[in-house]
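J.: return atomic coordinates for the entry below.
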Amino acid sequence: ARWLLGYLLAVKIPTVSFSASEQNTTALKEFDQLLRRVFPKIFSSSLVQHEMVGNYSHLLTVPGSEPDLEPYMLLAHIDVVPADEADGWDAPPFSAQELNGFIYGRGTIDNKQSVMGILQALEYLLEQGYTPRRSFYIGLGHDEEISGPQGAVNIVKLLKSRGVKLLYVLDEGLTIMDGVVDGLIGPGALIGVSEKGQATVKLSVSTPPGHSSMPPRESSIGILASAVTRLEKNRMPNLFGHGPERATFEHLAHKFGWPYRMVMSNLWLFSSLLSSVLEGQPDTNAFVRTTTAVTMFNSGVKINVMPAYAEAFVNFRIHSSQTLQEVLKLIKSTISDERVKVEFVSGFDPLPISSYDEDTFGYQIIKKTVHDIFPEVTVSPGICVGNTDSRHYTELSPDIYRFAPSWYKPGDSARFHGVNERISIQNYEEIVLFYFQLMQNSDIRNLPGPRT
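T.: Alright, predicted model coming up:
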């Protein structure tokens, strides 16, 4: 089928962001040519305005027939993280090979399924002669994996300069979880209503150098290792219930079996029990606290020389109810060693929490669209533990949501930025239908009344 061929070709192009200063720009140019070839209606339509931003990102404007309706925006990103077949892939990471109904390849779930799904949906609508009532924008960033400094940041600048205000923004983020949450009966779609903040700190220790035959009582490596151990052992506080993560379980409570349902339905009583269960697994622990990840450690020059210098980098993902400054204070008090220099490298506060009320247009339209395509799925608000391009859009809209209807089953979270990233052919088709339906559902003037 034509819709699948375009997606396979997209996965084959290695649009890798290697580092903040290195991207595969040849692949990004090739990707641009592919889009023009695969979606002829979009690029020839007098309705759609297309602009290149920051050389390789795309901004599409689709004006509606009723300009008084506030526009919305769909986001996705073209770039991917590196992948090496030697890490143990079942199929080469840029082959888009099909195995047992799944397409394997880097970018299949992060995030080319959304890039191609959104454009395929728009192409179908244009083929049918569809003109939307409500204007909308599509932003496709080319450098999300390195924080979006040229793509998303410049798209936002451009829209701000035009005075654009958005009713809602939808980007990648959370997914449909199936069999991943203990005790949950049936699949649950989590719509990210916020995302965690971030802090990276550099810890360093300097000591006089010397010969390894006459070592001091403590080396620079030993002092630094102790500081890092203190950070890992003394985790940041469990803050379950202070952010939107509590609402996730309240919305899903009726879908849990016994005895989980009793716990979820009475969080006023069982909150501490649930929070201690959640912190037992790395993927759910990330929901309840600011996480601590020691990611780089460098020291030493020669086997018989006491190192004069040791450094480590630690990455924190900040819980919704904390601020960057609070976390930096906690880091210093936990290390509590004057010999360890703590330097702030980069970071930002957690993102504002978007509304998920019954009368919030964006959330309810996304929820309705999920139910249209997946009637068996329960929808709830959630917290996005990673970061997305949408964090740059807070000045354009108070309501930013992070969700793509990719199915996650047990073990699939390890494929994200990992080995054997894949998507089923059926799921890609569902994603196209989801955006196709969302564009039409967003065309209503007002939300329908609540179901009775």
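
J.: from here on, just use CA atoms for contacts and neighbour counts.
T.: Will do.

J.: give the contact list for the residue most central in space within the chain.
T.: For the chain, the residue sitting closest to the mean C-alpha position, by Cα atoms, centre = their mean, is residue 173 at 3.8 Å. Contacts of residue 173 were listed using Cα atoms under 8 Å, 6 or more residues apart in numbering, and they are 191, 192, 384, 386, 388, 402, 403, 404.

J.: give me the subset of the residues you listed lying in helices.
T.: Per DSSP state H, helices hold no members of the contacts of residue 173.

J.: what about residue 295, neighbour count?
T.: 10 (other Cα atoms under 10 Å).

J.: now it: which helix or strand?
T.: Taking DSSP states H and E as the definition, residue 295 sits inside strand 291-299.

J.: what comes into contact with that strand?
T.: Everything outside strand 291-299 that qualifies as a contact, by Cα under 8 Å, 6+ apart, is 221, 228, 231-232, 235-236, 285, 307, 309-318.

J.: second input sequence below; structure requested for side-by-side comparison:
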Amino acid sequence: MEAISNSAGFAGMGSGRLRGCVLGLLVLLVLSCEQMVVGVDLSDKEQASVARFQEYLKIDTVHPFPNYFPVTDFLIGQAKQIGLDIKVLEYAQAKPVVLMSWEGTEPLLPSVLLNSHTDVVPVEFANWKYPPFSATMDEAGNIYARGSQDMKCVGMQYLEAIRSLKASGYKPQRSIHVSFVPDEEIGGSDGAQKFYESEDFTELNVALVLDEGLASEDNNYRVFYAERSVWWFYITAKGHPGHGSRLLEGMAMENLRISLDKIAEFRTSEFDKVKSGEKAEGEVISVNNVYLTAGTPTPTGFVMNLQPSEAEAGFDMRLPPIVDTDALQKRMDEEWAPASRNVTCRFIQKKGVLNKFGKPSMTLLDELNPWWPLFQESVAKAGGKLARPEIFMASTDARFPRFQGIPAIGFSPMSNTPILLHDNNEFLNVKEYLKGVKVYEQILQSFTSPTEETPSKSSTGAFTETIHSEL
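T.: Below is the predicted model:
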């Protein structure tokens, strides 16, 4: 707009009033074009909702150096518009947690927390159809942006659902809290982990957490009750160096090759369970070689006639919460990295699979969990269908409340959508986004309206202990 206002053509006109009128029309044209959805019929209310989503997506919070202050200002503005109480909490410098609250008519009841993260992963700009922070909408209504699926869509769906409920005059019985946390994409140690361990969180008396899930390529929404724990490790093999022509035993590369073969055999056996349909991907142990290094470098490559004295490989392994970790560690010690073969294992991350009660870190999604039938009913009322509950194959911030024994459901209402989180040309269709808002409206009403089925204990601890005593 600065270029228009300084245009020499406008400066040459004799009438300031004419210049102002023309400029005003151009501004209106530009703004209306930004909001217009070509080929998609939306109401004024829906267009305003989509515009707010696009505004959020345009805020660059990409790693490795996300600037969280612009997004914090945006969220503060949204909270004020909706009429929510707001706190900005900072457990690590320049990494704010934005906490919004809608107090219920019975605030002593256990509350519901809606969590999402504000950060996004890096992008390969050259491989995107549209600029990844432009939130461009095409003629089919697909909004292209980093974070459109993971997971700025969910954060705004929370707020749009609350905005709609408040406008209708609805008053929740129990309080609803909405948290926007930083750094999920790099482990959450300065974001969600510190928040869930804080007195700020304890004071909320949270009985249930909703967090992110995953898009579904068919008509059924995916829902997650647990996730796999991360084991990242290096295996290092050592041996005497030797001439490249010699057939020697116990060389570093040979020692590492045996380890790689053993790990590949195990990986194949786990993958076969998925391919046969015996188990879902989240129910098996995945282990993938992500790093490999060996050899003696030269300015132009490597020394080709020298067998190196050390070789190393790195692995990303994910464990479902029902794994016997002692047995797995024994396998690693005896087969993958035995000292007898001059091989060692070093962990970068090694997360447990049990919660603080010593039980598998998962949320029961059956009749023992009073939230689950309410959740199912809400999705059905909104016209959605649920797939069979799954274990999330990667990790999310939901692992932190689950560790404390607090039920957490992973859910991102995106059906008929290709899974594009962390991928090029990530997008979400506007109709799917708006359907998700309606789903959350139903969920929030079911969770916060007075019914016989809704949990009503005044102590979150007592509720969670009751749930986990049945495991």
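
J.: sorry, back to before: which of the contacts of residue 173 of the first structure still touch in the second structure?
T.: Retained in the second structure by both residues aligned by TM-score structural alignment, their matches' Cα atoms under 8 Å are the following of the contacts of residue 173 of the first structure: 191, 192, 384, 402, 403, 404.

J.: show me what residue 89 of the second structure aligns to in the first structure.
T.: By TM-score structural alignment, residue 89 of the second structure lines up with residue 52 in the first structure.

J.: give the helix, strand or coil label for that match.
T.: Secondary structure for residue 52 of the first structure, judged by DSSP: H, G, I helix; E, B strand; the rest coil, is strand.

J.: which ones are touching the closest residue to it other than its chain neighbours?
T.: Closest residue to residue 52 of the first structure apart from its sequence neighbours, by Cα to Cα, 6 or more residues apart in numbering: residue 58 at 4.8 Å. Shown in contact with residue 58 of the first structure (Cα under 8 Å, 6+ apart): 50, 51, 52, 138, 139, 140, 141.

J.: alignment lookup: residue 58 of the first structure to the second structure.
T.: Residue 58 of the first structure maps onto residue 98 in the second structure, by TM-score structural alignment.

J.: please, which helix or strand holds its match?
T.: Short version, using DSSP H and E: residue 98 of the second structure is in strand 96-102.

J.: now do the helices in the first structure.
T.: 2-12, 25-38, 40-44, 112-127, 152-161, 220-233, 245-252, 260-265, 267-278, 282-288, 324-335, 361-373, 425-441.

J.: hey, which of those helices is tucked in deepest?
T.: helix 112-127 (a mean of 22; mean count of other Cα atoms under 10 Å).

J.: report all helices and strands that that helix contacts.
T.: helix 2-12, helix 40-44, strand 72-77, helix 425-441 (3 or more Cα pairs under 8 Å, 6 or more residues apart in numbering; DSSP states H and E).

J.: now the angle from it to helix 2-12?
T.: Compare the direction of helix 112-127 of the first structure with that of helix 2-12 by axes from the mean of the first three to the mean of the last three Cα atoms, to 10 degrees and you get 150 degrees.

J.: quick one: residues contacting residue 197 of the first structure.
T.: Going by Cα under 8 Å, 6+ apart, residue 197 of the first structure touches 317, 318, 319, 320, 323, 324, 347, 348, 349, 350, 351, 387.

J.: next, format these as TSV and append distance to residue 37 of the first structure.
T.: Supplementary listing: the contacts of residue 197 of the first structure in TSV, determined by distance: Cα to Cα, whole Å:
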residue	distance to residue 37 of the first structure
317	40
318	42
319	43
320	42
323	46
324	45
347	39
348	39
349	41
350	39
351	37
387	31
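
J.: rewinding a little: I'd like to know which of the helices of the first structure is closest to residue 94 of the first structure.
T.: helix 2-12 (4.6 Å; Cα to Cα).

J.: in the first structure, what residue corresponds to residue 440 of the second structure?
T.: Under TM-score structural alignment, residue 440 of the second structure pairs with residue 435 in the first structure.

J.: is that match in contact with residue 125, as I believe?
T.: No. Using Cα atoms under 8 Å as the test, residue 435 of the first structure is too far from residue 125 to be in contact (10.6 Å).

J.: so what corresponds to residue 135 of the first structure in the second structure?
T.: Under the alignment (TM-score structural alignment), residue 135 of the first structure maps onto residue 175.

J.: verify the contact between its match and residue 114 for me.
T.: No. Checked against Cα under 8 Å, the pair residue 175 of the second structure and residue 114 is beyond contact range at 11.1 Å.

J.: what's the distance between the match of residue 58 of the first structure and residue 407 of the second structure?
T.: 22 Å (Cα to Cα, to the nearest Å).

J.: what of residue 88 of the second structure?
T.: 25 Å.
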